[in-house]
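1. no letters, just coordinates:
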């Protein structure tokens, strides 16, 4: 029986005895990566050599290779091209690749950084009023992962499925209306999603004169990206001066 291979220089621990006296027919030897290491071909942590009963030697896995801590994606991830990279504007449709993609999407790719397996490059819409969509699904952001086979999880074709769409009303529209809103003050301080409301509120201790059951006034964000502003703004009055018709309250 031949002597088992010593793979210790390849970051592999072997439980095989190195003495011929322990080599029995039918023995199976486990070659396990050291903690935190993986076989470079398939990211497994162990491989086995088996004994050939007829020839009296060991049959080793192919490929056997060595164990490594990580693999590196050396290629630049798709969708991070610039005009200088492509030499042209590329595709003219928002959401497809070429320089137009990077005109619409920002990303956190750092060319000075080494990207190993499981490292992620994230893409977001450049406009703070846009959100990332995949078809009709709002996904927020795109994540592209460096994989063990040294490729990126999302290809050029995959990224074509994403686009940036206007999905918010700019809160600055309402801030500009505060001067017209009388004593109402704007409570909402962030951009508002379509079909949701920006909120104005009466001063403390006051209610709306037109609806004394509430101190709030809501302004709808429409799918055009604009708020549906009222023809006239409601006024506020001290709650003690208002009469509530409880028959109208359900």
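-> Yep, that arrived. The shown structure was predicted, so the numbers you read here are calculated from the model rather than taken from an experiment.
2. C-alpha only now, for contacts and for neighbours.
-> Noted.
3. after the longest helix anywhere in the chain, which helix or strand is next?
-> In the chain, taking DSSP state H as the definition, the longest helix is helix 99-104. Once helix 99-104 ends, the next helix or strand along the chain (criterion: DSSP states H and E) is strand 105-107.
4. try it against this one:
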């Protein structure tokens, strides 16, 4: 049984000690020392480029934002056990990738009886009809080559349990108030939160057993849980970075206990320490 961490959307930016990221170091320490995780996977929006624009007028996250993010990570003392993939705010991807060798577009790690995969969902600008913005921050999309890689790695995992981290939702997940909708009634607003090629992604995932997908991105503060669709388990949780003004924080990080035959997922309110089990399933 492996215990692994799940912390999407820290949204760190420099010079804001009371803003997003203010709890990141202590929360990382808590996950490792209080909850005993082996690895921490941060699936997107390491930093937040709000208010920073390139010469073309497109929002981007500059290198100094990542400098602060990695400092907060390394101040925990557990930086060597952390891997990250990008989110919609981690653009241009060149800055994300140049920030540290722990910043990956895709990643694989194998624990005893568990295969962990991380996917990049930051779609190219042509997906939203804005090719001039390069890899833009508004849309999710998993390229065909990455889908092939995902298919190959899930196949290679055999009877292992499989955890696949996404930033944008890989499916219109029932239960998430921002990223769910009845079949074939999805709006453009809902597809902001979900990968544009979600059907192709789900076709790959649902071809295998024991697949659990922690997802990020949705900036919601009320709902968390799990949904089971065609044998795939999709997880959603409250946002980590509380970016609402003048409100008490209700945001969470999480950990998964997973082995060949069972998985539980538990979220922890990072202010009160209150725990909530959002998944308890036997394969």
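-> Cool, got the structure. Please read all numbers here as calculations on a predicted model, not as lab measurements.
5. quick check: TM-score for this pair?
-> The pair, once superposed, lands on a TM-score of 0.20 when counted by TM-score structural alignment, normalised by the length of the first structure; 89 aligned residues with a C-alpha RMSD of 6.4 Å.
6. follow-up on the earlier one: show me what the longest helix of the first structure is packed against.
-> Judged by 3 or more C-alpha pairs under 8 Å, 6 or more residues apart in numbering; DSSP states H and E, helix 99-104 of the first structure is in contact with no other helix or strand.
7. cutoff 10 Å now
-> helix 83-86, strand 120-125, strand 162-166 (3 or more C-alpha pairs under 10 Å, 6 or more residues apart in numbering; DSSP states H and E).
8. buried ones in the second one?
-> Judged by neighbour count (16 or more other C-alpha atoms under 10 Å), strand 120-125 of the first structure contains these buried residues: 120, 121, 123, 124, 125.
9. ok, now which ones touch the fourth one?
-> By C-alpha atoms under 10 Å, 6 or more residues apart in numbering, the contact set of residue 124 of the first structure is 102, 104-108, 130-132, 140-143, 163-164.
10. and which of those residues is nearest to residue 39 of the first structure?
-> Of all the contacts of residue 124 of the first structure, residue 39 of the first structure sits closest to residue 143, with 25.7 Å by C-alpha to C-alpha.
11. isn't the closest one up against residue 162?
-> No. Under the criterion of C-alpha atoms under 10 Å, residue 143 of the first structure makes no contact with residue 162, lying 11.4 Å away.
12. between the two, which one's more packed in?
-> Counted by other C-alpha atoms under 10 Å, residue 143 of the first structure and residue 162 do not tie: residue 162 has more neighbours, with 23 against 14.
13. just give the closest residue to that one, not the sequence neighbours.
-> residue 134 (4.7 Å; C-alpha to C-alpha, 6 or more residues apart in numbering).
14. state the distance from the one you found to residue 198 of the first structure.
-> 27 Å (C-alpha to C-alpha, to the nearest Å).
15. more neighbours, those two?
-> residue 198 (22 against 17).
16. thought the more buried one was touching residue 169?
-> Yes. Using C-alpha under 10 Å, residue 198 of the first structure makes contact with residue 169 at a distance of 9.2 Å.
17. tell me the spacing between residue 280 of the second structure and residue 84 of the second structure.
-> Residue 280 of the second structure is 25 Å from residue 84 of the second structure, by C-alpha to C-alpha.
18. the more surrounded of these two?
-> The neighbour comparison of residue 280 of the second structure against residue 84 (other C-alpha under 10 Å) goes to residue 84, with 26 against 14.
19. wait, the more buried one touches residue 117, no?
-> No. Taking contacts as C-alpha under 10 Å, residue 84 of the second structure lies outside contact range of residue 117: 11.1 Å.
20. who's in contact with the residue nearest to residue 266 of the second structure when sequence neighbours are not counted?
-> Distances taken as C-alpha to C-alpha, 6+ apart place residue 277 nearest to residue 266 of the second structure, at 4.3 Å, with adjacent residues excluded. Neighbour list for residue 277 of the second structure: 224, 225, 226, 254, 255, 256, 264, 265, 266, 267, 268 [criterion: C-alpha under 10 Å, 6+ apart].
21. my read: the fourth one touches residue 32, true?
-> It refers to residue 254 of the second structure. No. Applying C-alpha under 10 Å as the test, residue 254 of the second structure and residue 32 come out as separate, 11.4 Å apart.
22. secondary structure element for residue 58 of the first structure?
-> strand 57-59.
23. can you get me a residue count around residue 155 of the second structure?
-> By other C-alpha under 10 Å, neighbour count at residue 155 of the second structure equals 14.
24. with residue 85 of the first structure instead?
-> Residues near residue 85 of the first structure, counting by other C-alpha under 10 Å, number 10.
25. return the distance of it relative to residue 122 of the first structure.
-> 19 Å.
26. and what of residue 101 of the first structure?
-> 13 Å.
27. what do you get for residue 68 of the first structure?
-> Distance, residue 68 of the first structure to residue 122 of the first structure, using C-alpha to C-alpha: 26 Å.
28. which element is encountered next along the chain beyond whatever helix or strand residue 131 of the first structure lives in?
-> Using DSSP H and E, residue 131 of the first structure sits within strand 130-134. The first helix or strand that comes after strand 130-134 of the first structure along the chain, using DSSP H and E, is strand 137-138.
29. which other helices and strands does that next one contact?
-> strand 162-166.
30. next, the buried residues of the strand it packs on.
-> 162, 163, 164, 165, 166.
31. same list (those residues) but as CSV, adding distance to residue 29 of the first structure.
-> Compiled in CSV, those are given as follows (distance: C-alpha to C-alpha, whole Å):
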residue, distance to residue 29 of the first structure
162, 49
163, 52
164, 54
165, 57
166, 60
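32. looking at those residues, which one is closest to residue 173 of the first structure?
-> So of the buried residues of strand 162-166 of the first structure, ranked by how close each gets to residue 173 of the first structure (C-alpha to C-alpha), first place is residue 166, at 15.2 Å.
33. quick check: that closest one touching residue 132?
-> Yes. Residue 166 of the first structure lies in contact with residue 132 (C-alpha under 10 Å); the separation is 9.1 Å.
34. common neighbours of those two, please.
-> Joint contacts of residue 166 of the first structure and residue 132 (C-alpha under 10 Å, 6+ apart) are residue 125.
35. which among the contacts of residue 277 of the second structure end up buried?
-> The neighbour-count test (16+ other C-alpha under 10 Å) marks 224, 225, 226, 254, 255, 256, 264, 265, 266, 267, 268 as buried among those.
36. what's the farthest-apart pair in those?
-> 226 and 268 (15.3 Å).
37. give the helix, strand or coil label for residue 158 of the first structure.
-> When classified by DSSP: H, G, I helix; E, B strand; the rest coil, residue 158 of the first structure comes out as helix.
38. for residue 203 of the second structure, that is, sorry about that
-> At residue 203 of the second structure, secondary structure determined by three-state DSSP is helix.
39. for burial, what's the neighbour tally of it?
-> Neighbours of residue 203 of the second structure (other C-alpha under 10 Å): 12.
40. sounds good, over and out.
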